[in-house]
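Asker: sequence plus the predicted model coming up.
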Amino acid sequence: MSELEYLKEALDHVDYALDILRKVARKSRTMADSLEDIIYHLEEAGDLLDSMISRESSK
């Protein structure tokens, strides 16, 4: 597996984790407050991974 494929796989996992955490946040208001920072940071990580993938794909 190439580095680019690993990055894409990592992004898929981040996106999946975000989906799960958003579902939990919708079901539980008390947990939503606690999950807010985690979701934010995972979104940022996803954006950074996406940028890396774009850079690597254009080489």
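Answerer: Arrived safely, thanks for sending. Numbering: from 1, shown residues only.
Asker: switch to C-alpha atoms for all contacts and neighbour counts from now on
Answerer: Will do.
Asker: in what helix or strand does the residue nearest the centre of the chain lie?
Answerer: Nearest to the mean C-alpha position of the chain, counting by CA atoms, centre = their mean, stands Val14 at 3.0 Å. Assigned by DSSP states H and E, Val14 belongs to helix 3-27.
Asker: comparison target, given below:
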Amino acid sequence: MARGEFLSISLARSPGHHAGRSGAAMGCKTLGFCIFNNAAIAAVGSHKHRDSGVLLLHYT
């Protein structure tokens, strides 16, 4: 970090993972809607700062 180099990893769930069809999913007390797409925000930020890029892995 002293040289201004950064390497980061984020293991994040997909947006909206707390929301079920009829309300809160899996016993959650709130709907917890994720209104931002974390992967898209990371990709745009990387592009703006001319970083090496973003790797997205999708799993089900």
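Answerer: The structure has been received and is ready for your questions. Quantities reported herein were computed from a predicted structural model and do not represent experimental measurements.
Asker: so after superposing, what's the score?
Answerer: Remark: TM-score between the superposed chains equals 0.40 [TM-score structural alignment, normalised by the length of the first structure]; 44 aligned residues with a CA RMSD of 3.4 Å.
Asker: one step back: which strands and helices sit next to the helix holding Val14 of the first structure?
Answerer: Counting contacts by 3 or more CA pairs under 8 Å, 6 or more residues apart in numbering; DSSP states H and E, helix 3-27 of the first structure packs against helix 29-57.
Asker: buried residues in the helix it packs on, which are they?
Answerer: Residues 32, 39, 42, 45-46, 49-50, 53 are the ones in helix 29-57 of the first structure that count as buried (16 or more other CA atoms under 10 Å).
Asker: now do that helix: which elements does it pack against?
Answerer: Looks like helix 29-57 of the first structure contacts helix 3-27 (3+ CA pairs under 8 Å, 6+ apart).
Asker: from the buried residues of helix 29-57 of the first structure, which is closest to Glu5 of the first structure?
Answerer: Distance to Glu5 of the first structure across the buried residues of helix 29-57 of the first structure (CA to CA) is lowest for Ile53, with 8.9 Å.
Asker: would you confirm that the closest one contacts Leu4?
Answerer: Yes - using CA atoms under 8 Å, Ile53 of the first structure is in contact with Leu4, at 6.4 Å.
Asker: returning to what we had before: touching the helix holding Val14 of the first structure from outside, list them.
Answerer: 31-33, 35, 39, 42-43, 45-46, 49-50, 52-53, 56-57 (CA atoms under 8 Å, 6 or more residues apart in numbering).
Asker: how far away is Ala25 of the first structure from Ala32 of the first structure?
Answerer: 4 Å (CA to CA, to the nearest Å).
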